[in-house]
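3D, please:
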Amino acid sequence: MTSSFDELSRSLGVRGSDITHLELDGRWGKHRAAEPGRARLYATLGGGGVLDLPRQRVHLRAGELAFLPRTDAHVVRDGLATSIPPGGSACEGMRQVAASAWSNTREPSSRLVIVDFDLDTRDAPWLGLLSPIVRVPAEDPGLGRWLRETLSLLAGAHELSPSLRQEIATTWARALFAHALRDASASLPGADAVRDERVVAALVQARARPEEDWELGALAARVGVSRSVLAERTTALLGEPLGHYLRRLRIDRAAALLESSDAPVKTIAARVGYDSESAFARAFSRERGTTPTAWRRGRRAGVGQSRAEQVL
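Alright, predicted model coming up:
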């Protein structure tokens, strides 16, 4: 079950990323507002700084990584003596020196790399249970070393294509979220659920085959927990009972098949676990507000219109 956290992290989509390199000296800092649907990584390649969240302060050391899974409101600055007003910044003499690099000195005292991830969180309700900030120490020989080395390489690799940079960023994001799922510092209500690898393993198994008729007691026995514990902790992870979540996941996958294939509705219904086309149509209509056939027609009409606009 050691890969359960890694598999669960794949339920979070990464739509894009931005990488910014900063070389700073003197007093500097910025107040960042909360950014729902985004995550942020601070990598301190040299020097240091301070990261303040509403109820937590982290001193960044050289070689350390600080990951904000939800990009809550925070302040990043060179030190405690530098005051940053809400919505303000203190970065005197900052100038752009490359496409994604900024500097305010020729001899920087601090070197930071900031990676912003644009996320699709619709299938990751567990995100709210993670700690607001997850640290990867400078001495971490695994994830920390790998991330620092690839970040250093990217600092000078401006010739990489956008698609290759996106692949690298997606890999980073999944590794960071898997690390955050394992983090023991989360203290939010329900956080024990996200740290229980047996429960996560059960969720990963059910997610992989939502079309199966999962019986909660049998699934609980498979991973070695009681039925009541599994029910309580999957509800904490998902924000809804596991059965409700899996029904919604079936409909999501059916919708994707309706849009991308010409398979008959009856065939798609069977593929996502429904015994009859009529039962599937009722479930689909409850979730999407329209019939499977109307959904397919509407989505394909929208795609056709989009392609015509591109041509024009």
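
going forward, measure contacts between C-alpha atoms and count neighbours the same way
Fine.

Now do the helices in the chain.
According to DSSP state H, the chain carries its helices in the segments 4-9, 143-155, 162-182, 191-195, 197-208, 216-223, 227-238, 242-260, 265-271, 277-288, 292-311.

of all these, which lies closest to V50?
helix 143-155 (18.8 Å; C-alpha to C-alpha).

Need the helices of the chain in TSV (columns: mean neighbour count).
Converted to TSV, the helices of the chain look like this (neighbours: other C-alpha atoms under 10 Å):
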stretch	mean neighbour count
helix 4-9	20
helix 143-155	15
helix 162-182	19
helix 191-195	22
helix 197-208	20
helix 216-223	16
helix 227-238	19
helix 242-260	18
helix 265-271	18
helix 277-288	16
helix 292-311	13
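
out of those, nearest to P36?
Nearest to P36, of these and by C-alpha to C-alpha, is helix 162-182 at 15.7 Å.

returning to that earlier point: can I get the helices of the chain in JSON lines with distance to D118?
Converted to JSON lines, the helices of the chain look like this (distance: least, C-alpha to C-alpha, whole Å):
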{"stretch": "helix 4-9", "distance to D118": "15"}
{"stretch": "helix 143-155", "distance to D118": "18"}
{"stretch": "helix 162-182", "distance to D118": "10"}
{"stretch": "helix 191-195", "distance to D118": "22"}
{"stretch": "helix 197-208", "distance to D118": "23"}
{"stretch": "helix 216-223", "distance to D118": "33"}
{"stretch": "helix 227-238", "distance to D118": "21"}
{"stretch": "helix 242-260", "distance to D118": "21"}
{"stretch": "helix 265-271", "distance to D118": "31"}
{"stretch": "helix 277-288", "distance to D118": "25"}
{"stretch": "helix 292-311", "distance to D118": "23"}
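
Here is the second sequence; please produce its structure so I can put it next to the first one:
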Amino acid sequence: MDVLSDVIAVMRTGRPRSARVAWHAPWAQRFAPVPGSAGFQVILQGPCWLVRPDTGPVPLAVGDVVFRPHGRGHTLADNPATPPTAPCDPDDPRSLARHTTDTVSTPASADVPTTVTLCGAYQLGPARPHPLLHDLPELVHLPAHLGRHPELRATVDLLATELEAPRLGRDAIVPALLDTLLVHILRTWLDEQPARGATTGWAAALHDPATHTALQAMHRDPARPWTVATLAAEAGLSRASFSRRFTALVGQPPLTYLTWWRMTTAAHLLRESDAPLHAIAARAGYTSEFAFARAFKRHHGTAPGKYRRSE
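Okay, the predicted model is just below:
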């Protein structure tokens, strides 16, 4: 798998949740913080405002996509001055039940402005999150611009259609579309960073050919006995130049990241599969279960077997 696909596969867990929601003015809905999750809002109809406690309100228009990667609380409103209602918990589908949208096309009064949104959340793995997630800002706002981000817009349209008029196969297609939406949100954000002058961090690392090649090699075959020299050869640089560049962009030396990734992958396999311990150890580059267990406990604070039972 490529680096971004690997990162999403490891950091995502459970099933994503979503709803198509109609809001009739005046309205202001507070969304509670949900640690260990990332939320999104897509504006399908009518303008609204995103209100956060730490900064000024953000106007949103039809087609805008908002991604909140760190589970922080926020408010959506028809007007920043509208008092918000009690917090809505995205983990509780009943908290949105009063808003769900069988009556979107026929609101109570034609004179009442209606806003329609797609809202949802992704559950993130309990293990330490990937550093790519740390690089994301509190708010990723992708405004709708004609002709820009066609794949993102197509995914939003498909998801909106499925949620508006449920049909056979919905339970299979909606989670797949939500995962596709997450990929396109992250792709779009990563693609925009070089134009904004990003010179360090994961966006810069994935756009740097040498560092990207080394990361791809690690993710393609994490069990291989990589050294700085063999990774530098993959990247086409001298050992010293590669080590400096990788560390400056990614924020940690190559072998430190490799060990972190091996232990993160192992934790994911312990959570999500019933693979035997020796197979997981081999996937993480260890020929000895004992050596793997020592390394895993050093990184996660608990033995692999106990970690699996607790999860």
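
Superposed, how do the two chains score by TM?
Overlay of the two chains. TM-score (TM-score structural alignment, normalised by the length of the second structure): 0.72; 285 aligned residues with a C-alpha RMSD of 4.1 Å.

related to what we said a few turns ago, T105 of the first structure: which of the helices of the first structure is closest?
It's helix 143-155; of the helices of the first structure, that one is closest to T105 of the first structure (C-alpha to C-alpha) at 17.2 Å.

so how far is the closest one off the chain centroid?
Distance of helix 143-155 of the first structure from the chain centroid (C-alpha atoms, centre = their mean, to the nearest Å) equals 19 Å.

what's the answer for stretch 189-209 of the second structure, then?
On C-alpha atoms, centre = their mean, the centre of stretch 189-209 of the second structure falls 17 Å from the chain's centre.

So what touches it?
131-132, 135, 140, 211-212, 235, 246, 248-251 (C-alpha atoms under 8 Å, 6 or more residues apart in numbering).

Check stretch 23-35 of the first structure too.
Against stretch 23-35 of the first structure from outside (C-alpha under 8 Å, 6+ apart): 70-79, 82, 84-92, 102-105, 107-112.

filter those to the buried ones?
70-79, 84, 89-91, 102-104, 110-112 (16 or more other C-alpha atoms under 10 Å).

among these, which are in strands?
Those of those mapping onto strands are 74-77, 89-91, 102-103, 110-112, per DSSP state E.

Output those as a markdown table; include the columns distance to L22 of the first structure.
Below are those laid out as a markdown table (distance: C-alpha to C-alpha, whole Å):
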| residue | distance to L22 of the first structure |
| --- | --- |
| H74 | 18 |
| V75 | 16 |
| V76 | 13 |
| R77 | 12 |
| S89 | 14 |
| A90 | 14 |
| C91 | 11 |
| W102 | 5 |
| S103 | 6 |
| S110 | 8 |
| R111 | 6 |
| L112 | 5 |
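
what's the closest of those residues to I251 of the first structure?
H74 (37.5 Å).

So the closest one sits against L51, correct?
Yes. Using C-alpha atoms under 8 Å, H74 of the first structure is in contact with L51, at 7.0 Å.

Check the gap between the most centrally placed residue in the first structure and T121 of the first structure for me.
Geometric centre of the first structure, nearest residue: L12, 4.7 Å, by C-alpha atoms, centre = their mean. Going from L12 of the first structure to T121 of the first structure by C-alpha to C-alpha, to the nearest Å gives 6 Å.

Same question for H179 of the first structure.
The value you get for H179 of the first structure to T121 of the first structure, if C-alpha to C-alpha is used, is 17 Å.

same question, A169 of the first structure
16 Å.

Now do the same for S226 of the first structure: its match in the second structure.
Correspondence of S226 of the first structure to the second structure, assessed by TM-score structural alignment: F242.

Now its match. Nearest residue, chain neighbours left out?
Nearest non-adjacent residue to F242 of the second structure, counting by C-alpha to C-alpha, 6 or more residues apart in numbering: A232, 5.5 Å away.

The counterpart of L151 of the first structure in the second structure - nearest residue in space that isn't next to it in sequence?
By TM-score structural alignment, L151 of the first structure lines up with L159 in the second structure. The shortest distance from L159 of the second structure to any non-neighbouring residue, by C-alpha to C-alpha, 6+ apart, is to L177 (6.2 Å).
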